[in-house]
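*Asks:* sequence and predicted structure are below.
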Amino acid sequence: MSAWMNATTLLHGGCAALYAALTVLIFTQARLSRTGTLLAGACIVTAGWAAAAAMASHAPFGLIAGILDLLRPAAWCVFILHLYRRAVKSGRQRGQAFMMMGMVAVLVASVMLLLGRVSPGGAVSLWSIWVVGRLGFAVCNVLLIENLYLNTPEDARWHINLPCVALGALSVYDIALSGDTLLFRQISPALYDGRALATAIVAPLLAIAAARNKPDWDVNIHVSRTAVFHSATLVVSGIFLLGLVAAGEAFRYIGADWGGVAEVSLIFAGIVTIAVLLTSRSARSHLRILLVDHFFSHRYDYRREWMRCIATLSAPDAYVALHTRVIRALAEIADSPGGVLFLRERDEAAFQWVGSWNMPAAVAPVMDDHPLIAAFRDGDWIVETAPVVPDLSGAWLAVPLNHGGHLTGFVLVAPPRAAFKLDREVFDLLRIVGRQVATYVAEQRATEVLLQTRQLHEYGKRFAFVAHDIKNVSSQLSLLLSNAETHLENPEFQRDMLATIRASVQKIGALIKRLQAPESQISQAVIMPGQRLEAIVANCRRLRGAAVELEQDGRTAGVAMAPPAFDAVVTHLLDNAIEAMREAQAGEPVRIALRHEARRALIDIADNGPGMTPEFIRDELFRPFRTSKPDGSGIGAFQARELLREAGGDLLVTSRPGGGTTMRLLLPLVEAPAPQAATATA
């Protein structure tokens, strides 16, 4: 007896928990209609009955369980009747009157049966009323479900199949239990406990029915497709293993000598078979399509599909190239194992192969006049390739990539792992995802074009810088040539001329190397700006005969900058200062001052020339190819500032009309400045 009570408690308690969870889902995830309210009410009554039955050994739960056991089929009867009125047109409800008459007949029969069981003392058997009442409601439910199914059009039966099966099975079980009770004058413990298990078994069917009928029932219960798939997989696997066990028992019964071996072998083979099927994408695809076709109103879980698509497209390029991700995003929607991507630029006459996923690369391009392009209808139509373009072997569907009203490409999708019927839902989803994919492709192309433009810009900037430096070298050589006519016989001039030519050749070689190598590959070096300034000033005095004064603060510290770049910046700014002094006919020298601060070096190149207006400095000085000099290139100041900024520094300008100009070079130090014994002035 104790074991029976334990089984009764466990089974009915589990059933109560299941229907309580279903009720919570209905109330928390939906704005209930009348149908949803009746469904939730029937679930509440069922959960209450199961909970009371689980504690029936404790008063007063036994009495409550008996009352709710009678109300439970009545609640489902009300729900079925309401569903019947919603699902069947008013002109086809001819069975409703008969059902009401049947319910009255059941009540009359119950009373008659009750009168026949009156005791001699005149007491009425409440137990008989309870049993007959349950039997009457069960019979009414079966008849009502039969009328509901028969009077529903065939194309609409898909919506009521599951509730009819679930509630019909429960009603038949109730009839069997009540009949057995009346026949043997006692409740069968096995049938009583089995009813709780049967009630729990049909709960998922009711949940799925509510989920796929939510547009009509207004009950927004979400049944996870993944959970349904995994549950179905477990059920199928369990049935398969039970069949193998039964076969093994049969072998054992037939042949005692080898029956045990056959049973073990069958079970092992079955486990291996199940493992193979579970790891087979084709088998899982067939099962998924079977579940989708029979348990869900929509083929796709759109939230899951959209999140998967975005995750596939936005994966880092380090793992999978964009072309492969584009194909996968579209192919996986159709459960396809592969595909091919074709793209074209706006000015191209054909679509070129750019990538494949689990399919061979296409050698021949697809021309604009190909039948497939016309079948796309300006990029808004999914094409089944077999009847349109039989030359594209291995392809099943062609999905256009439409971006901004232009057909930028298409994806050829391989046949699916498990065949299914193509409908508008599949085409619409592929069309929408195709447009999203086209946006990603266009974004990558724009990024590539921007990168190429930036590379060309960097090359053009280097070329302009090199051309400007070559102009400076040419000016030095021209000045050297003009002085050679006067001082060629002077041995000291000859030595200076050879040194200048040698330095010019080295500088031109460095400029050519700089033009060929990217800016990032030009090696930086730690230089002492004081030493470089001394050499530049000495060279300027020797070649140009200009008056230049160099003043240093007596400290030394290195800066990280390529020596040719540093020399080019200082030489250009110094030449500009000399030209400004000559233009103003000022007799004062150009002054260069080197000072060190805590973390940077400051180099001032000052002249007393005509100066510049603030507007000129703001709008013209650092703008490429803008110059006020007849033979200028307009690139020098811009180049000087860019080279300093690449070294981590900057170029500041202080000037006023008629008051001269000071160009301040700022460069970060790479080591702390150390004091020097004496101040060097040149």
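*Replies:* Looks like it arrived, so ask away. Residues are numbered from 1 along each chain as shown.
*Asks:* from now on I want contacts and neighbour counts done on CA atoms only, so please keep to that.
*Replies:* Noted.
*Asks:* what about residue 323, how many neighbours?
*Replies:* When neighbours are defined as other C-alpha atoms under 10 Å, residue 323 has 18 of them.
*Asks:* what of residue 606?
*Replies:* In terms of burial, residue 606 registers 22 neighbours under the definition other C-alpha under 10 Å.
*Asks:* how is it assigned, secondary-structure-wise?
*Replies:* Three states are possible here, and by DSSP: H, G, I helix; E, B strand; the rest coil the one that applies to residue 606 is strand.
*Asks:* now do residue 663
*Replies:* At residue 663 the chain is in strand, as set by three-state DSSP.
*Asks:* I'd guessed it sits against residue 602; true?
*Replies:* No. The pair residue 663 / residue 602 is not scored as a contact, 10.1 Å apart, by C-alpha atoms under 8 Å.
*Asks:* so what sits against both of the two?
*Replies:* Counting by C-alpha atoms under 8 Å, 6 or more residues apart in numbering, residue 663 and residue 602 have no common neighbour.
*Asks:* buried sites along stretch 497-516?
*Replies:* Residues 497, 500-501, 504, 507-508, 511, 514-515 are the ones in stretch 497-516 that count as buried (16 or more other C-alpha atoms under 10 Å).
*Asks:* my read is residue 412 is in a helix, agree?
*Replies:* No. Counting by three-state DSSP, residue 412 is not found in a helix; it is strand.
*Asks:* chain neighbours aside, what residue packs nearest to it?
*Replies:* The shortest distance from residue 412 to any residue that is not its chain neighbour, by C-alpha to C-alpha, 6 or more residues apart in numbering, is 4.5 Å, and that residue is residue 398.
*Asks:* for the one you found, pull up the helix or strand it's in.
*Replies:* Remark: residue 398 resides in strand 397-403, with elements defined by DSSP states H and E.
*Asks:* what packs against that strand?
*Replies:* For strand 397-403, the elements it packs on are strand 383-384, strand 406-413, helix 424-487, judged by 3 or more C-alpha pairs under 8 Å, 6 or more residues apart in numbering; DSSP states H and E.
*Asks:* among these, which comes closest to residue 307?
*Replies:* Smallest distance to residue 307 across the helices and strands packed on strand 397-403 (C-alpha to C-alpha): 11.4 Å, for helix 424-487.
*Asks:* name the helices or strands packed onto the helix or strand following the closest one?
*Replies:* Following helix 424-487 in sequence order, the next helix or strand is helix 491-516 (DSSP H and E). Contact partners of helix 491-516 among helices and strands, from 3+ C-alpha pairs under 8 Å, 6+ apart: helix 424-487.
*Asks:* picking that back up, quick check: the residue nearest to residue 412 touching residue 385?
*Replies:* Yes. Taking C-alpha under 8 Å as the contact criterion, residue 398 and residue 385 are neighbours in contact, 6.3 Å apart.
*Asks:* another one to put next to it:
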Amino acid sequence: MDNILSFGLDKAGFVLAAVAYLFFFGLLLTTKVSNLPKYLLLALSFTSFCWAVFYSWTSALPFTSLSSHIIENTKNVMLLLFLLAALSKANNSFSQFIRQPRVFGLLILFICWSAISGSSLLSASNVFTGNLAICILQLALLEALYRRSGEAKWQYKPLVLALTITTLYDFALLAESALFGRIDDQIWFARGFVYAAMLPFMIIAVRRIKAWGINVYISRDIVLQSSLVLGAGVYLCLLAITGFYIRYFGGNWSNLIQATFVILGIATLIFLMLSGTLRRKLKVFIEKHFFANKFDYREKWLLLTRSLQKIDITGPEDHYKSLLQAWLNSVSYSRGAIIRFKGNDMVTLALQQRPELNSDEQQLLAAYRHNFSNRNWLVDLTDKSDPFVQNAIADKVLDIQLIIPIQTKGSLWGVCVMNAPAVNKLSLNWELRDFLTLVSEQISSQLLLMQASQTLSENAQFIAFSRMSAFVVHDLKNVKAQIDLILKNAAKHRNNPEFVDDSFSTLAAMQQRLQNMLSQLTNKRADQQTNTLVSVGRLVQDVIDNRCAIRKPVPTLFIEQDCTVYIDKDRFSSVLFHLIDNAQHATDLQGTVTVSVKEVCDQLQLSIVDTGCGMTESFIRNRLFKAFDSTKGNAGMGIGAHDALSFVEQQGGQLTVSSKPGQGTTFMLLLPLNSAVSLAEHPEKIIQGM
């Protein structure tokens, strides 16, 4: 019984791991993908299976015997080979893969390491430390594999997660072992369970992954992140080794000194990892020494495009500042300004982390404008070989490194000036010059678009104000017509009390109408609509009596069935007057103008029929409802029919026209009666004509 319990504690985890990897190996055999990464993963799975069987069968701890050295090193090298293959071209053959210098060198290194670690030349702590370095290399490759998987990241995530967890566990085991010179039994016993627990992730990965080859593009950010991970791993290794020797030679104070040293070392590592200055310097170092180009142009161009897309040129925000920020980000600079030349003056449109231009900088830009007004020339003030720089910057206080022109229509519109901390400054070679020229052209187009949008917005405001003024003038004509009618009838009916009362009522209505028009002009907005229940028959009669009776022929009204509508009375009255007045203008004195009101299929049908000159189909189609197109010459504004059509359509109705030249015209207005009520039910709510 004790033997069974002992076996369960020591071996059960490795037995489970062996079963898990055997199952995973079988699943891999069922996949249809046939390339180098898959076969190396098969080899890794089989090696891991053998590794788990070995430790479930023997009681040896890792790196304590030659066989354990061989099985551990074989498993490690298979994992590294798989990761390198996944980061290489998918169609590589095994021979092409092996002939790669990094792969061939890795194999030679592992053969030497296996020979050295399997002998007695190194102490146990040194062996553990060497394998700890292998774990760091595996973690760096896993991190690179995950970051470069791109759109396939969802597929690779379970596989990378499983391998990362097992590698991190080995890292912790080896770090503790390197520190104390021995393997902790409890941590070792759990190793098999950790590997077995990764089986679900492995199965998910096999089901997700469609292809094992990743077309690798190593970006600067990936190299930077991988370098930080690798550097942190090396730092932790050194920290563990130093802590071990402190404990070994520290005597009675060894535990205290070791704990203090480890905590301070980890705090230093965290500080360095979070240091923006360190990251910038490392990134610049990598870009200078490991890449042929200064920029990842695909990334920079996408960043610029997305930044420009976020600028809403129709909004009230300061677009120039957003534009400057996008420009600076395109070359990773932090300070700058956009300056526009207007005549002999300079106007600062945007500033970023810098003050206004001082007198020296203004003189410099004036000299630049004088020398390069007709040339699209970028200037780097750190380039002492440039004749302009030699003459222009002597004894001047300048917060400028780059001067980038903004050209529009072949002339110098303005400039963008940039500067950055010394660690981020770039020399203006042909590569940077071409890139900044391209960016400058893109942003110049955006500037022109912003200016055009601003001009269009201002013009739209003027057009809207002019349009509103035209309607006001048109309404003033209506008011004048009412005043003319009062004056015409005053001589005849001045002693009639009813005429006097009607005149005062009409004047009060005109005064309110004038007040509304002044309000529209003052507030630069159209008058808000006020809907009420209106008796259509009575309103038409009122329009005829008080506004249209001054002109011959006087319209005749036929009310077959009166209707009420919920509508803006003043606006509806104005529309009716426009249509009837137009009919009167088109009809000679012997002709007739007839207005009829009736209800048809829950709709108000109001017809205005004249026997005038009529209109052609072409005129109705192309000119009748066109704003500011009048046949009355200076006497008309050309907005009556246009306003009538717009108002009817706003009410959900229709305005149709039928006409024949020489015979007359019929305007038919249809309005829904959804809100209509009978005159008998709500007589007190019906607004009558004056």
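*Replies:* Perfect, thanks for sending it. It should be emphasised that the depicted structure is a prediction, and the values quoted were computed from it without experimental measurement.
*Asks:* report the TM-score for the pair.
*Replies:* Comparing the two superposed chains by TM-score structural alignment, normalised by the length of structure 1, the resulting TM-score equals 0.66, with 530 aligned residues with a C-alpha RMSD of 4.4 Å.
*Asks:* about what we covered before: the residue nearest to residue 412 of structure 1: what's it in contact with?
*Replies:* 382-385, 410-413.
*Asks:* any idea how far the residue of structure 2 sitting at the aligned position of it is from residue 410 of structure 2?
*Replies:* In structure 2, the position corresponding to residue 398 of structure 1 is occupied by residue 403, as judged by TM-score structural alignment. The gap separating residue 403 of structure 2 from residue 410 of structure 2 is 18 Å, by C-alpha to C-alpha, to the nearest Å.
*Asks:* and the strands in structure 2?
*Replies:* With DSSP state E as the definition, structure 2 shows strands at residue ranges 335-342, 345-352, 379-380, 402-408, 411-419, 531-535, 556-559, 564-568, 593-599, 603-610, 654-660, 664-672.
*Asks:* from the centroid of structure 2, which residue is nearest?
*Replies:* If you average the C-alpha coordinates of structure 2 and look for the closest C-alpha using C-alpha atoms, centre = their mean, you land on residue 310, 5.2 Å from that point.
*Asks:* map that one onto structure 1.
*Replies:* Using TM-score structural alignment, residue 310 of structure 2 sits opposite residue 315 in structure 1.
*Asks:* list the contacts of the nearest residue to that match once chain neighbours are set aside.
*Replies:* Counting by C-alpha to C-alpha, 6+ apart, residue 325 is the residue found nearest to residue 315 of structure 1 once chain neighbours are left out, at 7.9 Å. Contacts of residue 325 of structure 1 were listed using C-alpha under 8 Å, 6+ apart, and they are 312-313, 315.
*Asks:* in structure 2, what residue corresponds to residue 506 of structure 1?
*Replies:* Checking with TM-score structural alignment, residue 506 of structure 1 has residue 512 as its match.
*Asks:* and that match, how far from residue 505 of structure 2?
*Replies:* When distances are taken as C-alpha to C-alpha, residue 512 of structure 2 and residue 505 of structure 2 turn out to be 11 Å apart.
*Asks:* and if you look at residue 382 of structure 2?
*Replies:* Applying C-alpha to C-alpha, the value for residue 382 of structure 2 to residue 505 of structure 2 is 82 Å.
*Asks:* repeat for residue 487 of structure 2
*Replies:* Computed with C-alpha to C-alpha, the distance linking residue 487 of structure 2 and residue 505 of structure 2 is 14 Å.
*Asks:* residue 306 of structure 2 too?
*Replies:* From residue 306 of structure 2 over to residue 505 of structure 2 (counting by C-alpha to C-alpha), the distance is 63 Å.
*Asks:* repeat that for residue 639 of structure 2.
*Replies:* 28 Å.
*Asks:* ok, residue 133 of structure 2 next?
*Replies:* 101 Å.
*Asks:* got it, and residue 545 of structure 2?
*Replies:* 14 Å.
*Asks:* please identify the residue in structure 1 that aligns with residue 540 of structure 2.
*Replies:* With TM-score structural alignment as the criterion, residue 540 of structure 2 pairs with residue 533.
*Asks:* mind listing what its match touches?
*Replies:* If you count contacts by C-alpha under 8 Å, 6+ apart, residue 533 of structure 1 has them with 550, 570.
*Asks:* how about 10 Å then?
*Replies:* The contact partners of residue 533 of structure 1, by C-alpha atoms under 10 Å, 6 or more residues apart in numbering, come to 539, 550-552, 566-567, 570-571, 592-594, 603, 682.
*Asks:* do you know how far it is from residue 682 of structure 1?
*Replies:* Here the distance between residue 533 of structure 1 and residue 682 of structure 1 works out to 10 Å (C-alpha to C-alpha).
*Asks:* shared neighbours of these two, anything?
*Replies:* Counting by C-alpha under 10 Å, 6+ apart, the shared contacts of residue 533 of structure 1 and residue 682 are 550-552, 592.
*Asks:* and those, which two are furthest apart?
*Replies:* Within these, two members stand farthest from each other by C-alpha to C-alpha: 552 and 592, at 8.5 Å.
*Asks:* comparing the two, which shows the higher neighbour count?
*Replies:* residue 592 (23 against 19).
*Asks:* dump the shared contacts of residue 533 and residue 682 of structure 1 into CSV; add distance to residue 230 of structure 1 as well.
*Replies:* CSV is the format used below for those (distance: C-alpha to C-alpha, whole Å):
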residue, distance to residue 230 of structure 1
550, 84
551, 84
552, 82
592, 81
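*Asks:* what helix or strand is residue 133 of structure 1 on?
*Replies:* In this structure, residue 133 of structure 1 sits in helix 126-150 according to DSSP H and E.
*Asks:* Provide the aligned range in structure 2 for that helix.
*Replies:* In the comparison with structure 2, helix 126-150 of structure 1 aligns to no range at all (TM-score structural alignment).
*Asks:* now the strand holding residue 398 of structure 1 and strand 406-413, what's the angle there?
*Replies:* Using axes from the mean of the first three to the mean of the last three C-alpha atoms, to 10 degrees, the direction of strand 397-403 of structure 1 lies 150 degrees away from that of strand 406-413.
*Asks:* mean deviation, strand 397-403 of structure 1 versus structure 2?
*Replies:* Comparing strand 397-403 of structure 1 with its match in structure 2 after superposition yields a mean distance of 2.6 Å (mean C-alpha distance after the TM-score superposition for structure 1).
*Asks:* now do stretch 9-21 of structure 1: everything it contacts.
*Replies:* With C-alpha under 10 Å, 6+ apart as the test, stretch 9-21 of structure 1 has contacts from 3-8, 22-23, 25-26, 40, 42-57, 192-201, 203-204, 207.
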